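1. Any chance you could fold what I've pasted below:
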Amino acid sequence: MFEIVITSNKDEKLLSQIHTCLGGTLSDTGGGSVLRFDNDVGKGVVRNISFDGGISLLDCDVTLSKEVTLLFKASDVSPINFLFISEGTLNYSVGNAEEPIVFERFQNIIVSEERLAKKGYAYAASNRLKLNCIRISRKAYLKKKNNNVNTLDSKLRRVFTDTKGAKAYLHQGGYNLKIADEIKKLNEVPHKGMFSTLSIEGRVYLILALQLQEHDTFLTEGALPHSLSRQDIKKIHELTDFILTNISRPITVEVLANASGLSAKKLQLGFKMSYSKTVNGYVRELKLKLARDYLKTTDLSISEIVYAVGIKSRSYFSKIFFEAYGLLPTDYRKQLKLGKHTNTENQEP
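-> Just a heads-up that it's a prediction; the model follows:
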């Protein structure tokens, strides 16, 4: 376990304290600071940029070789944190909680901790973590002209006006690809120059607006067209067993929609979030992997395998198998019988 201790919530001190613990090179980009490191702890980039009105951006793209905990022991009031994870997961705990809360990929998360509460973010080794955190200092933001805090729902309005950090608040909302797309665009903006600074600030405000919108919709039990609930994601994952059980059948979006009770649009969104594939792409990949295993472990004929995995024809099976693995099914089996090495097991269709 590698521990990074933070004793101040001030933007100007945050990255320097991470640098002290983590090592690497800390540089000034003109609009903020960037930490780059590559050592026995891991490698990656952490960036911090401050804007007017108490708003700042802390984001990271890291792959660590050790389990790392970011532990906050600051005495000053913590900011409101709008978190979004594009890759990986993050464990979160406050005080002496026995079980950490898991922040998941693509989930809209808003965290505000009680003052003097010890809190930590734990990250498991060997997995990539891409995290975007928009931090809002309440006192500074309330001084901002046209802050419109009074238009927020009552729960979030109390969070923004709690300038002493008297109460904690946690929102684990829906899963949102629109926010993920905007963060991807944000990360593509160059890191220097006036145009860059203005572009980054504009995108930070847009992402913040989307996170606030998701929060409002979540509380009213509505659903944005680009969002899924935790229950929706659970249904998507349960479909894996349904697909395997019915692999010899034609499995269409309509079939899966009837089995899950989800709309076709939610199905496509859920498969993109969970597997980075369309529904048809996921089903085809699964059929190909099963067919490859049949070729390797059984004496079934090609025609029998095609029937067993529910592919429409032998010629189509040969075509997509070759596209995926660079070999025809018959050649793959011949190589196996000859004892030749084949690397298709590690290939993704």
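
2. alpha carbons only for contacts and neighbour counts from here, please
-> Fine.

3. From the chain's centroid, how far away is stretch 257-267?
-> Taking C-alpha atoms, centre = their mean, to the nearest Å, the mean C-alpha location of stretch 257-267 is offset from the chain mean by 22 Å.

4. can you list contacts of it?
-> With contact meaning C-alpha atoms under 8 Å, 6 or more residues apart in numbering, stretch 257-267 is reached by L228, D232, K235, I236, L239, V253, E254, L256, V279.

5. now the residues you listed in JSON lines, with secondary structure, neighbour count and distance to D59?
-> Converted to JSON lines, the contacts of stretch 257-267 look like this (DSSP: H, G, I helix; E, B strand; the rest coil; neighbours: other C-alpha atoms under 10 Å; distance: C-alpha to C-alpha, whole Å):
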{"residue": "L228", "secondary structure": "strand", "neighbour count": "23", "distance to D59": "24"}
{"residue": "D232", "secondary structure": "helix", "neighbour count": "19", "distance to D59": "28"}
{"residue": "K235", "secondary structure": "helix", "neighbour count": "17", "distance to D59": "31"}
{"residue": "I236", "secondary structure": "helix", "neighbour count": "22", "distance to D59": "29"}
{"residue": "L239", "secondary structure": "helix", "neighbour count": "16", "distance to D59": "33"}
{"residue": "V253", "secondary structure": "helix", "neighbour count": "18", "distance to D59": "36"}
{"residue": "E254", "secondary structure": "helix", "neighbour count": "13", "distance to D59": "39"}
{"residue": "L256", "secondary structure": "helix", "neighbour count": "19", "distance to D59": "37"}
{"residue": "V279", "secondary structure": "helix", "neighbour count": "20", "distance to D59": "31"}
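
6. I236 against L269, yeah?
-> No: with contact defined as C-alpha atoms under 8 Å, I236 does not reach L269; the gap is 9.8 Å.

7. one step back: tell me the one of the contacts of stretch 257-267 nearest I134?
-> Nearest to I134 among the contacts of stretch 257-267, counting by C-alpha to C-alpha, is L228 at 21.7 Å.

8. Was I right to think the closest one contacts G270?
-> Yes: the pair L228 and G270 qualifies as a contact (C-alpha under 8 Å) at a distance of 7.2 Å.

9. thinking again about what came up before, return the closest of the contacts of stretch 257-267 with respect to L212.
-> Among the contacts of stretch 257-267, L228 lies closest to L212 (C-alpha to C-alpha), at 15.6 Å.

10. I'd like to know how far the nearest residue to the closest one once chain neighbours are set aside sits from L198.
-> Excluding its sequence neighbours, the residue lying closest to L228 (C-alpha to C-alpha, 6 or more residues apart in numbering) is Y175, at 4.9 Å. Here the criterion is C-alpha to C-alpha, to the nearest Å. By it, Y175 lies 28 Å from L198.

11. More neighbours: which of these two?
-> Using other C-alpha atoms under 10 Å as the criterion, Y175 and L198 rank with Y175 on top: 27 against 13.

12. continuing past the helix or strand hosting the more buried one, what's the next helix or strand?
-> Element membership for Y175, per DSSP states H and E: strand 169-176. Counting by DSSP H and E, the next helix or strand C-terminal to strand 169-176 is helix 177-187.

13. for comparison, sequence B:
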Amino acid sequence: MSRFLIEIQDVNDTIPKLASLFKIGFKADLTEYTVLIPSDLGKGKITGVNFPNGLGLYTYRCYFHEETEIVHKNLVFNPIRLVHCIQGDVFNLNEEIPEEIKITNHEHFFIAPKKGDSHTLKFPKENTVSLCCLEIDRAKFKKYLPFELTEIEPVFYSLFGDVNALQGKYHTGMFSLKVSDIIHEIYNCKETGFPRINFMGAKSLEILSYMLSRYRKEVTGKGLINVTGREYKAVEKVTEYINNNLANLETIPELALRVGVNVNKLQAIFQSVFGQTVNEYIRDVRLSKALSLLSRGDIQIGEIVQEVGLNSRSYFSKIFKEKYGVLPRQILHHESGFIPEHLNEQKKSKKKEVN
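-> Take a look at the predicted model:
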């Protein structure tokens, strides 16, 4: 087994110190750090970026040849960590935990180590793992808030109020496809530099907001639907089918039958996971794809309407404007100052040629 102990004195220590332990270099782009897994250990990469509000976002996409432990020991600040697994299995260990806790696809784990304690992520050998770790520096986050911590609900104060980490806390959460979707957006982000850092900062807050809502439901038991792992996997299959078959979608009863869940249960799970009905989810996926196609500027609205599975161009324009505040044609014909991305790139190229 390989074991790497990272003693952290500053929020930006994690990736550089891990790179040093790996005996390899790392890449820095503004405040985002990346280290590649050395070939003798496995493959993949680990990235980390920290923000002024006390949030840190770390992503692990890795494969290790042998069982590997990465141990985080914070010497100065006392963080809360939210570990969310996208693919594979990962084990969490800590002095306060009686036995290691395994999380797998779409499961998450909250941990706030006691001052001086460590938190270990254990990766099984020959296992492709993809996970996101949201780290909250409680002292910084407290200063960032525009109100006193004593004003927040007790369920959250027990986590965020213990800035000096006098007590250790941990909580194993339930499945969350919504957070997985947000993390996939981070993985798929093609932006670079300053826009990328801002995008990741916004997504970090989105993850935190959603997971705090789930944490409240899980701790209090209020508003939480009891859903099995099999049922969550059914919803995952439905969302994958929806995204890949927008032009020729089946009816909701047919979707439910496809994954072996009754219609009412399917609707209930969608409300729990996405806060939407199945139809509302489908509408948003359609509009999101339509926006992407319109932004290209080379496909006519009628074609887009068909490609996203709608029959009425007027209905499409109506729901598009309700969601985005502009008509599809304004984006397609770059009215109101909107310039499709491909035209913007052409404009930049011509400007360079002139200069």
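
14. Could you quantify their similarity as a TM-score?
-> Once superposed, chain against chain, the TM-score is 0.64 (TM-score structural alignment, normalised by the length of the first structure); 253 aligned residues with a C-alpha RMSD of 3.1 Å.

15. mean per-residue distance, the strand holding Y175 of the first structure to the second structure?
-> Once superposed with the second structure, the aligned residues differ from strand 169-176 of the first structure by a mean of 1.4 Å; criterion: mean C-alpha distance after the TM-score superposition for the first structure.

16. Which residues does that strand contact?
-> Contacts for strand 169-176 of the first structure (C-alpha under 8 Å, 6+ apart): 103, 105-113, 159, 214-215, 218, 226-230.

17. Next, the buried residues of it.
-> H171, Q172, G173, G174, Y175, N176 (16 or more other C-alpha atoms under 10 Å).

18. Leaving out chain neighbours, which residue sits closest to the fourth one?
-> Read it as G174 of the first structure. The spatially closest residue to G174 of the first structure, leaving aside those adjacent along the chain, is S229, at 4.6 Å (C-alpha to C-alpha, 6+ apart).

19. what number of residues lie near K266 of the first structure?
-> Using other C-alpha under 10 Å, K266 of the first structure has 19 other residues around it.

20. Regarding the aligned partner of L208 of the second structure in the first structure, which helix or strand does it belong to?
-> Matched by TM-score structural alignment, L208 of the second structure corresponds to L208 in the first structure. Assigning secondary structure by DSSP H and E places L208 of the first structure in helix 194-219.

21. What is that helix packed up against?
-> Contacts defined by 3 or more C-alpha pairs under 8 Å, 6 or more residues apart in numbering; DSSP states H and E place helix 194-219 of the first structure against strand 107-112, strand 169-176, helix 177-187.

22. how about those, which one is nearest P329 of the first structure?
-> Closest approach to P329 of the first structure among those is made by helix 177-187 (36.9 Å; C-alpha to C-alpha).

23. Tell me where the second structure has strands.
-> 2-8, 27-29, 32-36, 42-50, 55-64, 68-74, 79-87, 90-94, 101-103, 108-112, 118-123, 129-137, 169-172 (DSSP state E).

24. Out of the ones you listed, which gets nearest to I183 of the second structure?
-> When the strands of the second structure are compared by C-alpha to C-alpha, strand 129-137 sits nearest I183 of the second structure, at 7.2 Å.

25. Reformat the buried residues of strand 169-176 of the first structure as TSV; add distance to E12 of the first structure.
-> TSV is the format used below for these (distance: C-alpha to C-alpha, whole Å):
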residue	distance to E12 of the first structure
H171	27
Q172	28
G173	30
G174	32
Y175	31
N176	31
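
26. Now do the same contact list for the residue most central in space within the second structure.
-> Taking C-alpha atoms, centre = their mean, the centroid of the second structure lies closest to I183, which sits 2.4 Å from it. I183 of the second structure makes contacts with C132, K203, as judged by C-alpha under 8 Å, 6+ apart.

27. what does it align to in the first structure?
-> Per TM-score structural alignment, I183 of the second structure is aligned with I183.

28. cool, and E100 of the second structure?
-> Matched by TM-score structural alignment, E100 of the second structure corresponds to P100 in the first structure.

29. got the contact list for its match?
-> P100 of the first structure sits next to N91, Y92, S93 when contact means C-alpha under 8 Å, 6+ apart.

30. Spatially nearest residue to it, not counting backbone neighbours?
-> Closest to P100 of the first structure by C-alpha to C-alpha, 6+ apart is S93, at 4.8 Å.

31. Am I right that that neighbour is in contact with Y123?
-> No: using C-alpha under 8 Å, S93 of the first structure is not in contact with Y123, being 11.7 Å away.

32. Compare these two and say which one has the larger neighbour count.
-> Set S93 of the first structure next to Y123 and count neighbours by other C-alpha under 10 Å: Y123 wins out with 23 against 17.

33. my guess is the more buried one meets T63, correct?
-> No: contact criterion C-alpha under 8 Å: Y123 of the first structure and T63 do not qualify, at 9.7 Å.

34. how close does the helix holding L208 of the first structure sit to the second structure?
-> Mean for helix 194-219 of the first structure is 1.2 Å (mean C-alpha distance after the TM-score superposition for the first structure).

35. Tell me what angle that helix forms with strand 169-176.
-> Relative orientation of helix 194-219 of the first structure versus strand 169-176 (axes from the mean of the first three to the mean of the last three C-alpha atoms, to 10 degrees): 100 degrees.

36. where's helix 194-219 of the first structure relative to the chain centroid, distance-wise?
-> How far helix 194-219 of the first structure lies from its chain's middle: 17 Å, per C-alpha atoms, centre = their mean.

37. tell me which residues in it are buried?
-> Across helix 194-219 of the first structure, burial judged by 16+ other C-alpha under 10 Å covers 197, 200-201, 203-204, 207-208, 210-212, 214-218.

38. and the angle from it to strand 107-112?
-> Going by the same axes, to 10 degrees, helix 194-219 of the first structure makes 90 degrees with strand 107-112.

39. Map S314 of the second structure onto the first structure.
-> Here S314 of the second structure stays unmatched in the first structure, going by TM-score structural alignment.

40. Counting neighbours, what do you get for S314 of the second structure?
-> For S314 of the second structure, the count of nearby residues is 10 (other C-alpha under 10 Å).

41. The one 10 residues further on too?
-> For Y324 of the second structure, the neighbour count with other C-alpha under 10 Å is 12.

42. Pull up the gap between it and K318 of the second structure, please.
-> Using C-alpha to C-alpha, Y324 of the second structure is found at 10 Å from K318 of the second structure.
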